[in-house]
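> Okay, structure incoming, though there's no sequence with it:
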């Protein structure tokens, strides 16, 4: 962005972080305005490690609230001149190189021009707007990916809910048959009452209806959070943890090869969702 007597280039980079952590790379002459720039950043971001750098070219001397350390620069040039003389070589200093030596330019302590700082804030706000547009474009892709994964988890939940009663009946029949075999070898009759008691206990151990109900509720919640806007990342992460708890219980209760495969795939999708959630604000 061009200003009156200066040109500025802002660059914003960010990576994942639980909290907002802003790191600055500013020219010496504007470091006193860092607190004001920090307020601008907080209008556009709530979390993340954000690196902000400013490249500034000033064409008006009155805007430069810095002083040149002439004594240090002179000493450096004298040393270089003496070194060249000792080698019998001519030395012609390149004063333009001194412009790039930041340690020779020091904050003069003078107040920065208010119009100048305001223009810098406008430039920073423009860069942050572009930054957020990029993040929003990425979020659209992440949202589609997340919703596709949630849809697969809903299908697997329905499959578990459909298979669970039949698995329970098959397990009952298997238990009855094994009991008959054991009792037959010992020439003892199967007591129907005792068998019903054992089946009741087994039924409680195999019942996943409550887990399925909670899991469906959590999946609905995930969809709601994806569409709610605002800072949903932490809430999505928490809800995914609850989903993991329920599907893990289902896997432990239902010892069935087909369901075991579904549970493994389910956990894999949740882990991918949790990785994606870290990129959402």
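Structure's in. What do you need? Quick caveat: nothing in here was measured; it's all calculated off a predicted structure.
> make it CA atoms for all contacts and neighbour counts henceforth
Will do.
> any chance you could map the strands in the stretch 151-281 of the chain?
Under the criterion DSSP state E, counting those that start in this stretch, the stretch 151-281 of the chain contains no strands.
> ok, which stretches of it are helices?
Listed in chain order, the helices of the stretch 151-281 of the chain (DSSP state H, counting those that start in this stretch) span 192-206, 209-228, 233-253, 257-277.
> Identify whichever of these lies nearest to residue 156.
For the helices of the stretch 151-281 of the chain, the distance to residue 156 is smallest for helix 257-277, at 6.5 Å, taking Cα to Cα.
> now the angle between helix 233-253 and the closest one, please.
In terms of direction (axes from the mean of the first three to the mean of the last three Cα atoms, to 10 degrees), helix 257-277 departs from helix 233-253 by 170 degrees.
> Tell me the buried residues in helix 257-277?
Counting neighbours by 16 or more other Cα atoms under 10 Å, one finds that the buried residues in helix 257-277 are 259, 260, 262, 263, 266, 267, 269, 270, 273, 274, 276, 277.
> what does that helix contact?
Contacting residues not belonging to helix 257-277 are listed as 142, 146, 149, 153, 156, 160, 233-234, 236-237, 240, 244, 247-248, 250-251, 254 [Cα atoms under 8 Å, 6 or more residues apart in numbering].
> May I see the PyMOL selection of the buried members of those?
Applied in PyMOL, the following selects the buried portion of the contacts of helix 257-277 according to 16+ other Cα under 10 Å:
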select buried, resi 142+146+149+153+156+160+233+236+237+240+244+247+248+250+251+254
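> quick one, what contacts residue 253?
Under the criterion of Cα under 8 Å, 6+ apart, the contact list for residue 253 reads 205, 206, 207, 208.
> Look up how far residue 242 lies from it.
For residue 253, the distance to residue 242 under the criterion Cα to Cα, to the nearest Å works out to 17 Å.
> which one of the buried residues of helix 257-277 sits closest to residue 30?
Proximity to residue 30 was ranked across these by Cα to Cα; first place goes to residue 277, at 36.5 Å.
> thinking again about what came up before, the helices of the stretch 151-281 of the chain: which one's closest to residue 18?
Relative to residue 18, the nearest member of these by Cα to Cα is helix 233-253, separated by 8.9 Å.
> and residue 109, how many neighbours?
With neighbours defined by other Cα atoms under 10 Å, the count for residue 109 comes to 11.
> What count of nearby residues applies to residue 168?
For residue 168, which is what you asked about, the neighbour count (other Cα under 10 Å) is 19.
> ok, now which ones touch the nearest residue to it once chain neighbours are set aside?
In this structure, residue 168 finds its nearest non-sequential neighbour in residue 206, 6.5 Å apart by Cα to Cα, 6 or more residues apart in numbering. For residue 206, the contact set (Cα under 8 Å, 6+ apart) comprises 168, 253, 254.
> what about versus this one:
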């Protein structure tokens, strides 16, 4: 089973006087890269929240947003006038617009409300952590569903590669016979007398340089190993990447040894399929 690094998860909790919204978005990345957007009042809890995310999402570029909207009639919060004015100045510099609309946009920015309350409410923070866990469940479900699509695509392309490899095997005897005929004709055109035994030895040595038996066996093994790794319990994106490199190495070697146009055409098709696998591989966890 594989998982995609692309995902989205959201969870909303309505309290008597507040609405808490957790939002998670993720894209592909070599490592885990978390970009957190948290109200100033909860900055001291950022490391703890990051740890929760890192325990669930192993890799990917993750945007984590925590929104707290006051919905109660009574509140100790007041507008942070200086911050709102600063936002309006910046928005006005970007584009001219109606002052009321600029004010509406500015009020949606972070830290436009300030409160005298200095301590974090333990119950509220517990609710935030629960909401984060639910959002993480949602994004993992999303990643798994995306992974299922990738898995189906990989398996279809593996079947195509196996089919092309089968065609390579079928034409290999014809390829060697054709190369042998070309060499014999080239020598005959020279119109010189050669020792038949010595010529046969040299010909066998030359043909051995074009032998692709080992490459065919290794490529078949790599394709089988790739599919086995896909079906494993874990999502092994990096491992699959290494296997695809080995597949590419064998395909390239077959192409360099082919010296036979029909086989080289098959190699081009195999390279095309592998390239599409590698493109999708960037999204695998």
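All right, it came through fine. No experiment lies behind these values; they were computed from the predicted model shown.
> For residue 106 of the first structure, state which of the contacts of residue 253 of the first structure is nearest.
Using Cα to Cα, residue 208 is the member of those that sits closest to residue 106 of the first structure, with 70.2 Å.
> Just to check, the closest one is in contact with residue 251?
No - with contacts defined as Cα atoms under 8 Å, residue 208 of the first structure does not count as touching residue 251, sitting 9.4 Å away.
> sorry, back to before: any of the contacts of residue 253 of the first structure buried? List them.
The neighbour-count test (16+ other Cα under 10 Å) applied to the contacts of residue 253 of the first structure identifies 206, 207, 208 as buried.
> Check the mean deviation of stretch 145-152 of the first structure from the second structure.
Between stretch 145-152 of the first structure and its aligned partner residues in the second structure, the average distance after superposition works out to 0.4 Å, using mean Cα distance after the TM-score superposition for the first structure.
> Provide the aligned range in the second structure for that stretch.
Under TM-score structural alignment, the match for stretch 145-152 of the first structure in the second structure covers residues 153-160.
> Give the buried residues for the matching stretch.
Buried residues in stretch 153-160 of the second structure, counting neighbours by 16+ other Cα under 10 Å, are found at 154, 155, 157, 158, 160.
> which stretches of the stretch 1-150 of the first structure form strands?
2-3, 6-15, 20-25, 48-58, 66-68, 105-107.
> so what does the fourth one touch, helix or strand wise?
So the one you mean is strand 48-58 of the first structure. For strand 48-58 of the first structure, the helices and strands in contact under the criterion 3 or more Cα pairs under 8 Å, 6 or more residues apart in numbering; DSSP states H and E are strand 6-15, strand 20-25.
> do the last one as well
In this structure, strand 105-107 of the first structure makes packing contacts with strand 66-68, judged by 3+ Cα pairs under 8 Å, 6+ apart.
> residues in contact with the strand it packs on?
The contact list for strand 66-68 of the first structure (Cα under 8 Å, 6+ apart) reads 28, 29, 104, 105, 106, 107, 108, 109, 110.
> With stretch 227-245 of the first structure instead?
When contacts are defined by Cα under 8 Å, 6+ apart, stretch 227-245 of the first structure is touched by residues 215, 218-219, 221-222, 225-226, 267, 270, 273-274, 277-281.
> repeat that with 6 Å
By Cα atoms under 6 Å, 6 or more residues apart in numbering, the residues outside stretch 227-245 of the first structure that reach it are 215, 277, 280, 281.
> out of these, which is most surrounded?
Neighbours here are counted as other Cα under 10 Å. On that basis the top member of the contacts of stretch 227-245 of the first structure is residue 215, with 24 neighbours.
> what do we get in the second structure for it?
Alignment note (TM-score structural alignment): residue 215 of the first structure maps to residue 219 of the second structure.
> and that match, how far is that from residue 67 of the second structure?
Separation of residue 219 of the second structure from residue 67 of the second structure (Cα to Cα) stands at 51 Å.
> Over to residue 255 of the second structure?
When residue 255 of the second structure is compared with residue 67 of the second structure (using Cα to Cα), they lie 56 Å apart.
> do residue 190 of the second structure as well
For residue 190 of the second structure relative to residue 67 of the second structure (Cα to Cα), the value is 84 Å.
> And those two? Which one has more around it.
Counting neighbours by other Cα under 10 Å for residue 190 of the second structure and for residue 67 shows that residue 67 has the greater number, 16 against 8.
> for that one, what are its contacts?
For residue 67 of the second structure, counting by Cα under 6 Å, 6+ apart, the contacting residues are 20, 21.
> cool, the one 5 residues further on as well?
Each residue near residue 72 of the second structure by Cα under 6 Å, 6+ apart is listed here: residue 17.
> If we use 10 Å, what do you get?
Under the criterion of Cα atoms under 10 Å, 6 or more residues apart in numbering, the neighbours of residue 72 of the second structure are 15, 16, 17, 18, 19.
> And for the first one, the neighbour number?
The local packing count at residue 15 of the second structure equals 14, with neighbours defined by other Cα under 10 Å.
> Alignment lookup: it to the first structure.
If you follow residue 15 of the second structure across to the first structure using TM-score structural alignment, you land on residue 3.
> Surely its match and residue 63 touch.
No - the criterion here is Cα atoms under 10 Å, and residue 3 of the first structure misses it with residue 63 at 11.3 Å.
> Show me what residue 198 of the first structure aligns to in the second structure.
Going residue by residue (TM-score structural alignment), residue 198 of the first structure aligns to residue 202.
> what's the neighbour count on its match?
Close neighbours of residue 202 of the second structure, defined as other Cα under 10 Å, add up to 12.
> Check residue 81 of the first structure too.
Under the neighbour criterion other Cα under 10 Å, residue 81 of the first structure is assigned a count of 16.
> And for residue 120 of the second structure?
Applying other Cα under 10 Å, we find 12 other residues in the vicinity of residue 120 of the second structure.
> can I get the helices of the stretch 151-281 of the first structure in JSON lines with distance to residue 84 of the first structure?
Putting those into JSON lines (distance: least, Cα to Cα, whole Å) gives the following:
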{"stretch": "helix 192-206", "distance to residue 84 of the first structure": "89"}
{"stretch": "helix 209-228", "distance to residue 84 of the first structure": "68"}
{"stretch": "helix 233-253", "distance to residue 84 of the first structure": "62"}
{"stretch": "helix 257-277", "distance to residue 84 of the first structure": "59"}
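> what residue of the second structure is the furthest out?
Taking Cα atoms, centre = their mean as the measure, the residue most remote from the mean C-alpha position of the second structure is residue 193, 61.8 Å away.
> how near is it to residue 88 of the second structure?
Using Cα to Cα, we find residue 193 of the second structure at a distance of 94 Å from residue 88 of the second structure.
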